[in-house]
Each structure stands twice: as C-alpha cells, then as structure tokens.
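Asker: Everything below, folded, please.
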Amino acid sequence: MKPNYSLKKLKELSKRYARARRVPLHQGRDIVATTLEFSHWNEVMKAHRAGWSPTKAQLSRVENMFIDLLPANESSRSESGSYIEALIFEEDVQHGKIEGHEYQLTVSLGDVHMCGTGWHLHVPEAPNKAPRLEIAKQIEHEAPVNEARFQHQALEIALKRAEQERAGIASDWPRRTTMPDKQGVVRHPINGTEEKIWYCLHCDSSITGEQIANSLWHCPSCAASPLDIHENAWWLEDSDTEAKPLSDADIQRRPDLVVDVRDTRLKLDLNPEKITLLIRSALIEDASNASERLGALYAEINVHEDNDVWITFDEDLWPEGKDPVSALAVAALLGIRVEQEVCLRELPFAWPALGEHTFSTVEYTEIMLKAYADQRADKPIE
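Answerer: This next block holds a predicted model:
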C-alpha cells in the first residue's frame, strides 16, 4: 500500500469514526492517531511527511476498532486483505451461538431481530423503545432463553448490533444532522431543513437541536420516526394546544427488556373476508369458459353471522342448474353451508354469451371489442 493511499484511507476512516460517534472531527482523528501509537493527529502528519507509512499491525488495530463500532457491512474483513484495502458487504443473516444454542441476527429498517429455536428478540431502532423478547409458549419450559443469563447475553449482542447500526446511520448522514452548530441549529436528515427547535407530530413536543440530534432524529419522548419531526408545529396552528418543551429530564432512555410468552402457533381465523376469498377462488376453478369465469368474479357472496354462505349468480353469466362443485367442496371442508340463487343484474359488458365460446380472456376481449365495433354510429346499416 502506497503511503499517500494509506494516509487518505486513514483520513476517511477517522472522518467516518467521528460521524459514527458523533464527536468533532479532530477527536476522531486523534483517536485514530492514538491507535497508531501517536500522541495526536499532527504527529501522524509529521511522520507521513518524513516518509512513514503504517505497518500491518497498526492497520489491523484501526480495523478492529471499526469492527467493534460499525455494522458488519461497513467493517467486515475481506478474505484478500484488510478492510482498509477493500470493503465488502455482509450477508443478510449473521449466525452465532450462545452457550451452544444457535441464533440468527438480521437488521430490517434499522430494527435488530435476533431469532433462535422458539424465541425472537426485537430491538427497535428508536433508542427509547423497549426491546421485546417473544418466547413460544409451547416450549416455554424447554427453551434456554427462559434463563436470565441467556437473556442477558442475547440482549447484549442485540444491543451492540443496534448501536453499530446507529453508528452506521450517523456516519452516512450529513455532518450537520448529528452535530449542532454554536446556535444549536441542526439539519434534518431527510428534507435538509435547518432549525434549532423541532416539533414532534405524535406527541406535540418541542425539541432542541441537540436533543433531536442525540436521539438520531427519533422523538426523545415518544420515539416517533424522523418522518414525524418537523421544523414547525403546523398541525397546531388552528387549535388552542401549544407544543410542550421537552426537558432533558423528560427524555426517555432505552427501557428494560420486556419478555412476552405466547402461543406462536398459527391459527386460522375464519372471518367473512377470508371465507369469501376461498369461495370465489373455488368458483373461478368451477368455471369452464370465459363467461362463467366472469360470472364467478361477478357473483355476490354474502357470509352470515354463523359463517354460512349465500351465493347470488347472474343467470346470463352462470348456467342455471350448474353446481359449483369446487366451491361446495371448499365449504364442506370449512364446515359451512351454501345457499344459491340466480337473478338478473346489470352486466358490465353486452352479449354475455360471447364468452361461452372460449376460455381465454384475451380471445373473449377480442370478440367483444369486435361486436362493439359493429355497433358504431358511423357504420352503415346493411
């Protein structure tokens, strides 16, 4: 690695470290200098001008510092060399073990999800929302996650990953979003607006620039997302309510772990919407041509309080006397009764019998359009 390239990468890393830790740039560079065994960054620059370049051991120490701080996709080691030489991206799922028991760790929209056999630990991105551990009731007395020590280790891993994710977000955002100026002005990470007082749409809190920057733009009171943080309380303009200034004492910290034991087995809840969906799907399966398929889609399906079904067909789209065999079979499996009737309704297309000659919707549409074209006002009557 060329000396000038080494210095360039070290500057880049110190800048990202300062953003991730939300500290001034000179502090980030001094920390990197200390890791390289210099007293401060100026000594690094002097040594560089004299021909110095970092050793592999020194680069490895800087790399390890970033592995502990940043998410894996920003700090993973490359098989071919150091992180400083080449960045690689992590796989979507990280695997590990706690006391011999395997777990998977993923991040979705800033939230950390840690899963094992019969349990799921969720750490929200917002720093003042409680982590929640869900344990399957059916293995409640067998799962190792019931033990306090296991829970503590799992939570420690998930919280560290959450902090890494927050550091990665901070390092990607513009500097002014996480570091207020002397007047306390900060920049919104999404719309770019700069103000020193901000307002939460959810709880009507008035938040200082330093408070909102420290919480990475989640409301320090109610944990609302950055999308709900605005430069003015426009929703209060026509009301008697005023925004409430948020004191530092009111800022919520990360609550303790919430443990929720529940039966996670899937259960079928047969409501009218789901019954209608299954019955209509079966009616489409019973259709033998395009006209009957339209009849299946156009049929009126009513589900009564006891879940019994009443189907009303249009007599021009569904043949009288034709039993919907598949729909009746589905109803029998669900343990419900089906009543049928036929009536005349206003149809969306003329000549419903045209669809009896094809099963293809494309072909039916072509035939229908041709029939309509024959009815044009400018077409001569033969």
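Asker: Please make it C-alpha for all contacts and neighbour counts, starting now.
Answerer: Fine.
Asker: following the helix or strand Asn4 falls within, which helix or strand shows up next?
Answerer: Using DSSP states H and E, Asn4 sits within helix 3-21. Next along the chain after helix 3-21, taking DSSP H and E as the criterion, comes helix 25-35.
Asker: Give the buried residues for that next one.
Answerer: 25, 27-35 (16 or more other C-alpha atoms under 10 Å).
Asker: ditto for stretch 160-179
Answerer: For stretch 160-179, by 16+ other C-alpha under 10 Å, it's 160-171, 173, 175-179.
Asker: a markdown table for the buried residues of helix 25-35, including distance to His95?
Answerer: Formatted as a markdown table, those follow (distance: C-alpha to C-alpha, whole Å):
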| residue | distance to His95 |
| --- | --- |
| Leu25 | 34 |
| Gln27 | 34 |
| Gly28 | 31 |
| Arg29 | 33 |
| Asp30 | 34 |
| Ile31 | 31 |
| Val32 | 30 |
| Ala33 | 33 |
| Thr34 | 33 |
| Thr35 | 29 |
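Asker: Which of the residues you listed lies at the shortest distance from Tyr199?
Answerer: Of all the buried residues of helix 25-35, Leu25 has the smallest distance to Tyr199: 28.5 Å, by C-alpha to C-alpha.
Asker: this one next, for a side-by-side:
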Amino acid sequence: MRFHYFICTFIFLRFKKGFQEVEEDYLDNMLGMPTRFSFEELKNVTKNFSNKLGEGGFGSIFQGTLPSGSEVAVKHLVGFGPVNKSFMTEVQTIGSIHHFNLVSLIGFCAQKFNRLLVYEYMANGSLDRWIFNKNRDLALGWQIRKKIILDIAKGLAYLHEDCNQKIVHLDIKPQNILLDEHFNAKVSDFGLSKLIGKDQSRVITTMRGTPGYMAPEWLSSVITEKVDVYSFGIVVLEILCGRRNVDESQLEEDRHLLGLFKRKQEEGQLMDLVDKCSDDMQSNAAEVVKMMKVAAWCVQTEHARRPSMPIVVKLFEGSVDVAGNLNEDFQNGLTPEAMETFASIVLPCLLSGPR
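Answerer: You can find the predicted model right below:
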C-alpha cells in the first residue's frame, strides 16, 4: 500500500510539474507580451506587498515602485492553480492592446502558483470614491465629469470596434474606472473580459458582472457588446447625479435611479437629479440634459435599440445629435433584488433538471 502511495505521489508531482512547464513555455513564446517579472522582483517592488491599495477582480492590489522609479499597481491573484484561464485571458488581452483610455499592463508574473499583473499606477484611484463622496471639497466640476464620461466612451469604443477581436468588458462600473493625476479616466480590470470575433454578433456565456449595472439580456444569456453600452449608461447617470443606481438609503420610490429618471423626464425636471455638490452643473444644464438623454438611449431594454460606443463618442463630441423621439423603454436591469429572484426561482429549476 505504501509503495502504491509513493508511486501515485510521484506521478502527481510529475504531472503537476509538466503542467507548469507547459504554461511557462507557452508564456515565454507568446509574441508581444509585456515584461515578465519574477515573484521575488515583485516582492521587492511592493516592499513585500506592504501598501495595499484595495481589492480588485480576483485579488488584492498593491502599490509598488520599479527600479526605474515608475510607480505601479500590482494585482496579486489568489486561489488559482498552475493553469488559469482568467490569468491567460487578461495577460493576452491587455498585453496586446494600447489606448490612452485603457489602463496599461506593464508586466506580469507566472511562477509556479504565483499569478501577478503589473499595471500603470493611477494616482486618483477609482471613480466611485469621487462621485459618491458627499464632501463638497472633493466634488468634481462639470468639465471634469464631462471629460471622464468621454474618456470612458472612447476606451469602450476602442475595445468594441478597433481591436482585432471585439473585447466585451462585461463589468463596467465606477470601481473599474481609474483616474490618473490629471483626472484622465481609463477602463481597468479585464479579468471578466470576453473576446468576440469580428464576424460574430454575440456570444453565449455564463452570467457575470455586478448587479445594478447588468443589462436585462443577461437572463437570456444572449450577450453582445451592448451589455457594456447598458452598463456605461448607468455609470453616466451616476456621474451626473452623484448617487448609485440602486441606493437603499433613499425612499422606496426613489431607490432605483432609472425609475426616478423616468419620472423626472415625464415631469420635465431632469435637472432635479444632478449632483448638488457640484456648483457648476446647473449653469451647464443644456449639456447635462443632453448627456442624460444619451445615457437613457444606452439603457434601452432591447439591446438592438442601444447605440454603439463609437456613435456615443460622436454624440458627446457634437458631430451627431441625440434622437429627438428617444424611446423611454428602459428598465432597471439586474438589480440585487432581481438577482435574488433569479437565484430563488430559476436556479433551483436548473439544479433539479436532468443530470
């Protein structure tokens, strides 16, 4: 029995080592890859992971400084085995694309079970800390908000139309929009991204994303880049209104921003929704309302009625006008409550189906 145990252990270790060597060779031979770091190098860069910036998709993020003096953000992925699809996807995807409004992947580490990604450092952190902060001293002015919205639109337009393959982010939300020292906005966290061939209009995938930002079609599992357009529309409204799409602290009738938006639109009082912490929003009412209407177009219930992100960029830059007869057919998408209903009704049916 002991002899069999040792034989099995030996085979397992050889198998495990083989997997690691295959992955190491694969990564080494990939063209156009960013810089590869050893785990020890990144321990030194981050001073033994001492300055934690926060939690991101799949792991914790730490601030570090390269030997050149450049500051970086190091994402330490946790809980993964030697071969991981998420890690491969993120390295391949971000390493092959370059755009000013996308967070740059500088390097990575793939050493045994250690998985780390090295990004450019964004001094002003994530968008949510600015738009949901009620401290008037930290309130963003109209010009900065407008620029951030256009930056996000340009980043998504590049992902959807200008890459060799469409890249659908699948988790657009304020936490995944990072700001540099000049408040340039960049889309981050491609850990959930999905590649779609240019000749494909849709891809079937498992449900993913963040409740409150997920388009209604997630329930049907028919996914196109228009799920990002929906999420973008929600983020635009949050930037303009200075509140979350689903805010449990509000009265029940005001809890969902889209419902409140529709009511204010019918009453002709859209400017009632804008962030009161910003002093110059009211003086730019025409531009603010235009952006609100673009956001409403982006969150149409039927995905085919939503604009593409390149069209959104043109709308914001003024080369295309917003449709005058804009349909108000939009709904809250997958809120936390909707997700709970889905889990309690649909999932048990799936689990009880034929094996």
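Asker: Report the TM-score for the pair.
Answerer: Taking TM-score structural alignment, normalised by the length of the second structure as the basis, the two superposed chains have a TM-score of 0.21; 125 aligned residues with a C-alpha RMSD of 6.5 Å.
Asker: Distance-wise, check the nearest residue to Trp119 of the first structure once chain neighbours are set aside relative to His113 of the first structure.
Answerer: Distances taken as C-alpha to C-alpha, 6 or more residues apart in numbering place Ile135 nearest to Trp119 of the first structure, at 4.4 Å, with adjacent residues excluded. Applying C-alpha to C-alpha, to the nearest Å, the value for Ile135 of the first structure to His113 of the first structure is 14 Å.
Asker: which residues do those two both contact?
Answerer: His120 (C-alpha atoms under 8 Å, 6 or more residues apart in numbering).
Asker: ends of stretch 262-281 of the first structure, how far apart?
Answerer: Start and end residues of stretch 262-281 of the first structure are separated by 33 Å (C-alpha to C-alpha).
Asker: Next, work out how far apart Ile131 of the second structure and Ile144 of the second structure are.
Answerer: Remark: distance between Ile131 of the second structure and Ile144 of the second structure (C-alpha to C-alpha) = 11 Å.
Asker: who's more crowded, these two?
Answerer: Ile131 (23 against 14; other C-alpha atoms under 10 Å).
Asker: Quick check: next helix or strand after the longest helix belonging to the second structure?
Answerer: When every helix of the second structure is counted residue by residue (DSSP state H), the longest turns out to be helix 2-29. Once helix 2-29 of the second structure ends, the next helix or strand along the chain (criterion: DSSP H and E) is strand 35-36.
Asker: Return the set of buried residues in whichever helix or strand comes after that following strand.
Answerer: Where DSSP H and E defines the elements, the next helix or strand beyond strand 35-36 of the second structure is helix 39-45. By neighbour count on 16+ other C-alpha under 10 Å, the buried set for helix 39-45 of the second structure is 39, 42, 45.
Asker: The first one contacts Gln111, correct?
Answerer: Going back to what we said before, that points to Phe39 of the second structure. Yes - assessed by C-alpha atoms under 8 Å, Phe39 of the second structure is found in contact with Gln111 at 6.7 Å.
Asker: Can you report how many residues lie near Met291 of the second structure?
Answerer: Around Met291 of the second structure there are 22 residues (other C-alpha under 10 Å).
Asker: got the contact list for it?
Answerer: Met291 of the second structure neighbours (C-alpha under 8 Å, 6+ apart): 236, 316.
Asker: mind checking which helix or strand it is in?
Answerer: Here Met291 of the second structure sits within helix 285-298, counting by DSSP H and E.
Asker: Give the buried residues for that helix.
Answerer: 288-289, 291-298.
Asker: Counting by contacts, list what the helix or strand following that helix packs against.
Answerer: Next in sequence after helix 285-298 of the second structure, counting helices and strands by DSSP H and E, comes helix 309-317. Using 3 or more C-alpha pairs under 8 Å, 6 or more residues apart in numbering; DSSP states H and E as the contact test, the elements touching helix 309-317 of the second structure are helix 142-157, helix 285-298.
Asker: What angle do helix 309-317 and the shortest one make with each other?
Answerer: Between the direction of helix 285-298 of the second structure and that of helix 309-317, the angle (axes from the mean of the first three to the mean of the last three C-alpha atoms, to 10 degrees) works out to 170 degrees.
Asker: Stretch 13-32 of the first structure: end-to-end distance?
Answerer: End-to-end distance for stretch 13-32 of the first structure, by C-alpha to C-alpha: 8 Å.
Asker: again, but for stretch 35-54 of the second structure
Answerer: End-to-end distance for stretch 35-54 of the second structure, by C-alpha to C-alpha: 23 Å.
Asker: Which strands and helices lie in contact with the biggest helix by length in the first structure?
Answerer: Across the first structure, the longest stretch assigned as helix under DSSP H is helix 148-172. The elements that helix 148-172 of the first structure packs onto, with contact taken as 3+ C-alpha pairs under 8 Å, 6+ apart, are helix 3-21, helix 56-69, strand 94-98, strand 111-116, strand 119-123.
Asker: Out of the ones you listed, which gets nearest to Glu341 of the first structure?
Answerer: strand 119-123 (49.4 Å).
Asker: if we can go back for a sec, the residue nearest to Trp119 of the first structure is in what secondary structure piece?
Answerer: strand 132-136.
Asker: Next, the angle helix 148-172 makes with that strand.
Answerer: If you take the same axes, to 10 degrees, strand 132-136 of the first structure sits at 130 degrees to helix 148-172.
Asker: which two from the buried residues of helix 285-298 of the second structure end up farthest apart in space?
Answerer: Once C-alpha to C-alpha is applied, the buried residues of helix 285-298 of the second structure give Val288 and Cys298 as the farthest pair, at 15.4 Å.
Asker: other SSEs contacting the helix or strand where Ile311 of the first structure lies?
Answerer: In the assignment (DSSP H and E), Ile311 of the first structure maps to strand 309-314. Here strand 309-314 of the first structure touches helix 290-298, strand 300-303, strand 338-343, going by 3+ C-alpha pairs under 8 Å, 6+ apart.
Asker: how close does Ser281 of the first structure get to Ala162 of the first structure?
Answerer: Ser281 of the first structure is 44 Å from Ala162 of the first structure, where distance means C-alpha to C-alpha.
Asker: which among the buried residues of helix 285-298 of the second structure gets closest to Thr9 of the second structure?
Answerer: Cys298 (55.4 Å).
Asker: ok, that closest one to Val312 of the second structure distance?
Answerer: 9 Å.
Asker: sorry, back to before: which one of the helices and strands packed on helix 309-317 of the second structure lies nearest to Gln20 of the second structure?
Answerer: helix 142-157 (34.3 Å).
Asker: Check which element follows that closest one along the chain.
Answerer: Following helix 142-157 of the second structure in sequence order, the next helix or strand is strand 166-168 (DSSP H and E).
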